[in-house]
Structure formats: C-alpha cells, structure tokens
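J.: Have a look at this fold, sequence not included:
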C-alpha cells in the first residue's frame, strides 16, 4: 500500500472511517492511553490541533492497551475521559493493537515506513507519533518522550 489513504479505521463511536477523508492534510497519528505517564500529552496534542487545524492539520488518536494495560476502558469510557479531562476535539478512533499479529493494518504500514530506534519496527510504548505529509506519506516517527510542543517545527516545515 502506498499511503495512509489506503486504510480505514473504526472511529471511537464504532463507525468505519476511510482515511481518504483526511486527504490533503498534514496528520499526526498517535497511539494513546488514558492511564499512562504520557497521558498529559493529550493537552499538547489538542493544542497542536487547535493551532494548526485551520491550516489543514489534524491529530488522529488511536487508543491502545498493549503497554502496561494503560488503556483498560471501553470506547465510551475513553471518549468521556478525553473530553472531560483534556477537552479533546481531534478525531479519536476505536481501541486497537499496534504490535503483534493483531496489529491494525494502518500501524503495520506506519511502522514499515518509519523505523524506530536502531531500525526496529515495533512500537515501544504509548504516545509514539507518526507525522504524515499532505500526500499521505510518513514524514517522521517520534518517541513517546517527544512532546507535542517539540513537534511544532516539524509540522511547520510541511504544513
């Protein structure tokens, strides 16, 4: 597959969403969790979405429970937590796996396009971020320790 636009994903409310709906936008795709040390990054992700949204930028949040069981809730609980705790308005998707045999095809693609440390593919923890350009191609992969604020220069380069 050539771009992220070749994929679909279930939204947090359970409906299928073709990623072609985001065609022409700069995207930050993030595997998220509600009970993680990095969870406060929701605030920064929302700030990026609000700052650059009018310029064709979006954050896509994919809850994942594969790292320390830090996303135990169901879709309704996750949506409520994100809204209540961080006023998240960017698109959230249904809970997925990002590693292993059941990894969502989108994340299989992202990991193949942008390797991690020392060329490894597996995602190491929650809040790994993939920056995608307007053509649907992966422009970069960033560790959980890279804060949303740290990504502003990278976003501005391709927006």
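T.: Okay, I see it. Please read all numbers here as calculations on a predicted model, not as lab measurements.

J.: Please make it C-alpha for all contacts and neighbour counts, starting now.
T.: Will do.

J.: Tell me the first helix or strand C-terminal of the host helix or strand of residue 82.
T.: Assignment of secondary structure by DSSP states H and E places residue 82 within helix 75-86. With elements assigned by DSSP H and E, the helix or strand that comes after helix 75-86 is helix 105-113.

J.: nearest residue to the residue most central in space within the chain other than its sequence neighbours?
T.: The centre of the chain sits closest to residue 30, judged by Cα atoms, centre = their mean, with a distance of 2.0 Å. Sequence neighbours aside, residue 129 is the residue nearest to residue 30 in space, at 4.6 Å (criterion: Cα to Cα, 6 or more residues apart in numbering).

J.: Can you report how many residues neighbour the one you found?
T.: 27 (other Cα atoms under 10 Å).

J.: With residue 101 instead?
T.: Residues near residue 101, counting by other Cα under 10 Å: 8.

J.: quick one: it from residue 69, how far?
T.: 18 Å (Cα to Cα, to the nearest Å).

J.: this is the other structure I want to compare:
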C-alpha cells in the first residue's frame, strides 16, 4: 500500500508540475534572440541583426563627447583584426549618459571617423536605458540585468546563434583579454 501511495503521489506531483515546467520551457523558447532586432542606420535604412546570423556581433553604445571616446579607435583596431573572420561591430550612439552625444544622424559616424578612424557600422542615435530603451536593450536587460549599460561604451557580445554571451562595462578595453578571448572563441566555433 505504501508503494502504491508513493506512485500515485509521484504521478500527481508530475501531473501538476508538468504544465508549469512546460510553460517555463516554452517561455524560454519563445524569448526572442538578438537576431530578432534591427537598428535604424545612420543616414537611412536598417541594420537587421538577423543579417549577421552565424557571426558574432559586438554592439557598443557610444557618445562622441565621452571620456571613453578613445575607444572608438580601439574598437576600430578590433574591427580591423576580426571583421575579415566574420565579426560584426555596431556602434549605437546614445545621449543617455551625461548628455555626451550632441550630434545626430550621419554626423556622429563622420565625427568618429575623423577623430578616431572608425570605419565600422553606426546606428542612428538610440535610447539604451529605461522604459523607452530600444527593444534590443530592453531584451538584453531582461537577459542579464546585472550587465546593463551604466555609461557610454558598454559592450554586448552576441553569439553566432543570437544568444547574449556577455556584457562588458565601459571600463573594459575592447582589446582586453576577456573580450578578445570571447570573440575568438565564438569565431572558432563557426
């Protein structure tokens, strides 16, 4: 009788937990990947991240008047090193931190090119924090709430399948070992 009771209780517990666990699994499967998002292109058009499926993507919120603006040049070095192997680098200008992006549109990319030699892609100026943030940034914040942008030049590395591999603070050197290793691993995985 005790064995039968355990079996019945086990089946009841499984029947009750099954829909809950299935619902959680379905919610994870339905959660969009980074490849579900697009950014407006500075000067017109869009950057659909799905166009970069199978390639790692580094997304960096930038500002031309920020103390970290020297990273435009370091990001260019990273871009030159890895773009031929498949890395996509997208600068996402934002005025969210200290009002340090006074320019708009293609003028932002032009300023970064003239001052720092930046030749990688630039999105249109975008909100990256709070309830009005671009959907990608809201998604990333939900995925990794401990790695949200706290200042300009925060970096998100997106894997080849669209998963968020990690967030790197403004202080993280684009050519630092942690980010370079993560990019290298993702490029080798392809």
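T.: Nice, I can see it. The structure presented is a predicted model; accordingly, all values stated were derived computationally and were not measured.

J.: I'd assumed residue 186 was in contact with residue 54 of structure 2.
T.: No. Look at residue 54 of structure 2 against residue 186 with Cα atoms under 8 Å: they stay out of range, at 9.7 Å.

J.: Show me whatever sits in contact with both of the two.
T.: 159-160 (Cα atoms under 8 Å, 6 or more residues apart in numbering).

J.: who has more neighbours, these two?
T.: residue 186 (21 against 17).

J.: So the aligned partner of residue 75 of structure 2 in structure 1, which state does it fall into?
T.: Matched by TM-score structural alignment, residue 75 of structure 2 corresponds to residue 45 in structure 1. Following DSSP: H, G, I helix; E, B strand; the rest coil, residue 45 of structure 1 is assigned to helix.

J.: Quick check: the gap between residue 45 of structure 1 and residue 115 of structure 1.
T.: Noted for residue 45 of structure 1: a distance of 22 Å to residue 115 of structure 1, by Cα to Cα.

J.: What of residue 130 of structure 1?
T.: 10 Å.

J.: can you list residues touching both of those two?
T.: residue 141.

J.: So between those two, which is more surrounded?
T.: Legend: neighbour count by other Cα under 10 Å for residue 130 of structure 1 and residue 115, higher for residue 130 (24 against 16).

J.: Quick check: that one touching residue 30?
T.: Yes. Using Cα under 8 Å, residue 130 of structure 1 is in contact with residue 30, at 6.5 Å.

J.: Quick check: neighbours shared by these two?
T.: The contact sets of residue 130 of structure 1 and residue 30 do not overlap (Cα under 8 Å, 6+ apart).

J.: about what we covered before: what's the helix holding residue 82 of structure 1 packed up against?
T.: helix 41-52 (3 or more Cα pairs under 8 Å, 6 or more residues apart in numbering; DSSP states H and E).

J.: which residues are in contact with the helix it packs on?
T.: By Cα under 8 Å, 6+ apart, helix 41-52 of structure 1 touches 57-59, 82, 86-90, 127, 147-149, 152.

J.: Now list the buried members of those.
T.: 57-59, 82, 86, 88, 90, 127, 147-148 (16 or more other Cα atoms under 10 Å).

J.: which residue lines up with residue 72 of structure 1 in structure 2?
T.: Counting by TM-score structural alignment, residue 72 of structure 1 lines up with residue 102 in structure 2.

J.: Count the neighbours of its match for me.
T.: Other residues close to residue 102 of structure 2 by other Cα under 10 Å number 13.

J.: my guess is it contacts residue 96, does it?
T.: No. Residue 102 of structure 2 is not in contact with residue 96 according to Cα under 8 Å; the separation is 10.8 Å.

J.: Report the contact partners of residue 89 of structure 2.
T.: Contacts of residue 89 of structure 2 (Cα under 8 Å, 6+ apart): 57-60, 79, 83, 120-121.

J.: from the residues you listed, which two are the most distant?
T.: The two members of those with the most space between them (Cα to Cα) are 60 and 83, at 15.3 Å.

J.: Just give me the neighbour total for the closest residue to the match of residue 72 of structure 1 other than its chain neighbours.
T.: Take residue 102 of structure 2 and drop its neighbours on the chain: the residue closest to it by Cα to Cα, 6+ apart is residue 95, 7.2 Å away. Burial of residue 95 of structure 2, expressed as a neighbour count using other Cα under 10 Å, amounts to 22.

J.: Just give the number of residues close to the counterpart of residue 139 of structure 1 in structure 2.
T.: Taking TM-score structural alignment for the superposition, residue 139 of structure 1 sits opposite residue 165 in structure 2. For residue 165 of structure 2, the count of nearby residues is 17 (other Cα under 10 Å).

J.: Can you tell me how far residue 165 of structure 2 is from residue 119 of structure 2?
T.: 24 Å.
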